[in-house]
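A.B. asks: Show me how the following folds:
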Amino acid sequence: MTTAQMPKAAPAPEAAAVPRPPRRRREGAAWVFLSPWVLGACVLTLLPMAVSLYLSFTDYDLFNSPNWVGLRNYTQMFTEDPRYWRSVVATLTYVVIAVPLQLALALIVALALKNMKRGKGFYRSAFYAPSLLGASMSIALVWRAIFNDGGTIDNLFGTGGWVFKPGWALLAVALLTVWQFGAPMVIFLAGLQQIPGELYEAAEVDGAGRWRQFLSITVPMLSPVIFFNLVLQTIQAFQVFTPAFAISAGKGGPADSTLFYTLYLYDRGFVASHMGYASAMAWVLLIVIGVVTAVLFRTSRSWVFYASEGDR
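C.D. replies: As a prediction, the model looks like this:
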């Protein structure tokens, strides 16, 4: 039998296609895995927000049933409460002082660590440690002792206790925030390591000095990271509470110089038992933070440079 007359082998059967489960079944499985997060978001976030919004239109003292008062809490807040506006001024002053100083120090340290050959891991951990400890009440109390009468600052400079001087108490709180520069420093360091070294080599060949390289290469290439840190630290600064509470013993003194917004909110809600008023303050703070964040995103179009885009 010739080769041409030999029977051809039957073609191998195609692999049976694995049937896909119905779409509803796949979606059901996804919701099962997402259910812990969804349940937590609803019970721990959305429901408390809805209750807080309702309470902001009521007179509620934590002990009796809420009494609907409409917009009275908001009108009282804006027109009849001078301490409210002092808390707003103190908070804005703190944000303007603390956030730029913290980011500037974080960037300076990150630039120093970038070129460090030995011990980078140790120094990075050492500088990051205050970010883990600074928000605790114990560190805030130590900070109060440092800036108190007879404390370290008084012994070194003879300036007296900062915590009892209206012009210096807020600066003491701001310095505690600046001291916690570790988190933005680590983010800056990661961003600096992503900048191509060829850009600096080309700039050096063209005769650009260190300062010109920093302004023309480092800042534009690092601008997305700067923007990210700016947004995060600004949001956190508007919500500062523990340092002001510890340094002023919960009173916001002296002369309401450290009466930050959240501290006054705590005073109205849990000290004076005006929970409806405190809820209204909380919603105003949420709106303000949202507006400030939106403004930062809007203005970022003119100064944040993304390497994947051809323009700013």
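
A.B. asks: Please count neighbours and contacts with C-alpha atoms only from this point.
C.D. replies: Will do.

A.B. asks: list the helices and strands the longest helix along the chain packs on?
C.D. replies: In the chain, with assignment by DSSP state H, the single longest helix is helix 82-114. Helices and strands touching helix 82-114, by 3 or more CA pairs under 8 Å, 6 or more residues apart in numbering; DSSP states H and E, are helix 72-79, helix 120-133, helix 166-179, helix 182-192, helix 219-238, helix 261-266.

A.B. asks: go with 6 Å
C.D. replies: helix 182-192 (3 or more CA pairs under 6 Å, 6 or more residues apart in numbering; DSSP states H and E).

A.B. asks: sorry, back to before: what's the angle between the longest helix of the chain and helix 72-79?
C.D. replies: Angle, helix 82-114 to helix 72-79, by axes from the mean of the first three to the mean of the last three CA atoms, to 10 degrees: 80 degrees.

A.B. asks: Going by neighbour count, list what's buried in helix 82-114.
C.D. replies: For helix 82-114, a neighbour-count test (16 or more other CA atoms under 10 Å) marks 84-95, 97-99, 101-107, 109-111, 113 as buried.

A.B. asks: Make sure I have this right: Gly252 is in a helix.
C.D. replies: No: judged by DSSP: H, G, I helix; E, B strand; the rest coil, Gly252 forms no part of a helix; its state is coil.

A.B. asks: this one next, for a side-by-side:
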Amino acid sequence: MSAPAVAEAHTGPRRGWREKDNYWGMFFVAPQALGMLLFTLLPFLAAFLLAFTEWNGFGMPKLIGFENFANQLTSPLLGRAIINTLVIAAITVPIGLFLAIVASVVLNKIKGRPFYLVLFFAPVVTSSVAIALIWQQLLRADGVISGFLTNTLGIEPIDWLGHPWLALMAVCLVTIWSSLGLNIVIFMAGLQSISPSVMEAAAIDGAGPVSRFFKVVLPLLSPIVFYQSVVAFISSLQTFDLVFVLVKNAGPDNGTRTIVYHIYDLGFAKSQFGLSSAASIVLLVLTLVITALQFGAQKKFVHYEG
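C.D. replies: Sure, this is the predicted structure:
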């Protein structure tokens, strides 16, 4: 038998196996791809097209061009929603990440670490609606916190959820508390990857605990910090359930109105799906801009090994 024939005889079955592997691979990927097509790509395309129409959910959409965008870009409500959303992101992301880093460093040095990790991680796997309802009972004017302050310090009951600024701070507080556990687990994994010899070398060189934290631990964790900051900012820009449940539909005087709640209010409360879709495109652009700025700034504070 000639050499080409032998080679063909050996490669034939392998080629058949590879084709079967490709078919099986496409078979297992198909559900995920189909779900992404039906629940992500098609809704995004529909929202993009509806942004240029006037539609109340019935009949055929009416094409109106850029009127929806002009309406939303001059809307005081959207402006208030953008400011509130950016305030939530600016407060919750740096404070939440800093607290998570400090807590992970402390937990990394104590015994019974799994027990504390479970306590911190419990809010992450708890329904956000349940979390909002529990904190609502704590923060209301006749709630636990106001009652404690009144009984111990004689302070008049404070309606934490009745004042626009206090309600916004309450949303920030609950957001930080509920996301702390996930950040701690991720930073703990990053700390476990730091070689003990690096910390020992820093200690031998005379670096104290604070110096080692800022000059060794933080630089080595900077890629994880960057990743978590991007994810946290995107999550903060999508805040909805807390303002919907905790402060009852965006709170007093739209004090906690966020962009996603604004989109919901226009689309599902007022049946103005064109305006709602235009607002969602504004949110998309804002998210892309902030993410791009974060990626542009990472060169100044993110240190990659190698």
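
A.B. asks: Give me the neighbour count for the equivalent of Trp160 of the second structure over in the first structure.
C.D. replies: Using TM-score structural alignment, the partner of Trp160 of the second structure in the first structure is Trp162. When neighbours are counted by other CA atoms under 10 Å, Trp162 of the first structure registers 24.

A.B. asks: Neighbours of Gly290 of the first structure, how many?
C.D. replies: There are 13 residues near Gly290 of the first structure, going by other CA under 10 Å.

A.B. asks: do you know how far it is from Trp283 of the first structure?
C.D. replies: Noted for Gly290 of the first structure: a distance of 11 Å to Trp283 of the first structure, by CA to CA, to the nearest Å.

A.B. asks: which residues do those two both contact?
C.D. replies: Common contact partners of Gly290 of the first structure and Trp283 (CA atoms under 6 Å, 6 or more residues apart in numbering): none.

A.B. asks: From Val88 of the first structure, how far off is the counterpart of Pro76 of the second structure in the first structure?
C.D. replies: Counting by TM-score structural alignment, Pro76 of the second structure corresponds to Pro82 in the first structure. Separation of Pro82 of the first structure from Val88 of the first structure (CA to CA): 10 Å.

A.B. asks: next one: Leu222 of the first structure
C.D. replies: In terms of CA to CA, Leu222 of the first structure sits 32 Å off from Val88 of the first structure.

A.B. asks: picking that back up, ok, now which ones touch the match of Trp160 of the second structure?
C.D. replies: 147, 168-169.

A.B. asks: Select from those the one having the most neighbours.
C.D. replies: Highest neighbour count within the contacts of Trp162 of the first structure, by other CA under 10 Å: Ala169, with 26 neighbours.

A.B. asks: Val32 of the first structure matches what in the second structure?
C.D. replies: Counting by TM-score structural alignment, Val32 of the first structure corresponds to Phe27 in the second structure.

A.B. asks: thinking again about what came up before, where's the longest helix of the first structure relative to the chain centroid, distance-wise?
C.D. replies: 12 Å (CA atoms, centre = their mean, to the nearest Å).

A.B. asks: That helix: average distance to aligned residues in the second structure?
C.D. replies: Superposing on the second structure and averaging over aligned pairs (mean CA distance after the TM-score superposition for the first structure), helix 82-114 of the first structure comes out at 0.9 Å.

A.B. asks: same check, this time on stretch 25-38 of the first structure
C.D. replies: With mean CA distance after the TM-score superposition for the first structure, stretch 25-38 of the first structure departs from the second structure by a mean of 3.5 Å once superposed.

A.B. asks: separation between the nearest residue to Met185 of the first structure once chain neighbours are set aside and Phe188 of the first structure?
C.D. replies: Take Met185 of the first structure and drop its neighbours on the chain: the residue closest to it by CA to CA, 6 or more residues apart in numbering is Ala106, 4.4 Å away. With distances taken as CA to CA, Ala106 of the first structure is found 7 Å from Phe188 of the first structure.

A.B. asks: what do you get for Met49 of the first structure?
C.D. replies: Look at Met49 of the first structure and Phe188 of the first structure: by CA to CA, they are 34 Å apart.

A.B. asks: The two - which one has more neighbours?
C.D. replies: Set Met49 of the first structure next to Phe188 and count neighbours by other CA under 10 Å: Phe188 wins out with 25 against 16.

A.B. asks: how near is the more buried one to Ala140 of the first structure?
C.D. replies: Noted for Phe188 of the first structure: a distance of 26 Å to Ala140 of the first structure, by CA to CA.

A.B. asks: Arg15 of the second structure matches what in the first structure?
C.D. replies: So Arg15 of the second structure corresponds to Pro21, using TM-score structural alignment.

A.B. asks: what's around that match, how many residues?
C.D. replies: Neighbour count of Pro21 of the first structure, defined by other CA under 10 Å: 8.

A.B. asks: Name the SS class of it, please.
C.D. replies: Assigned by three-state DSSP, the conformation of Pro21 of the first structure is coil.

A.B. asks: what's the span of stretch 181-201 of the second structure, first residue to last?
C.D. replies: 30 Å.

A.B. asks: Can you give the contact residues for that stretch?
C.D. replies: Under the contact criterion CA under 6 Å, 6+ apart, stretch 181-201 of the second structure has outside partners 100, 104, 120-121.

A.B. asks: could those go into JSON lines alongside distance to Phe244 of the second structure?
C.D. replies: JSON lines is the format used below for the contacts of stretch 181-201 of the second structure (distance: CA to CA, whole Å):
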{"residue": "Ala100", "distance to Phe244 of the second structure": "26"}
{"residue": "Ser104", "distance to Phe244 of the second structure": "31"}
{"residue": "Phe120", "distance to Phe244 of the second structure": "24"}
{"residue": "Phe121", "distance to Phe244 of the second structure": "23"}
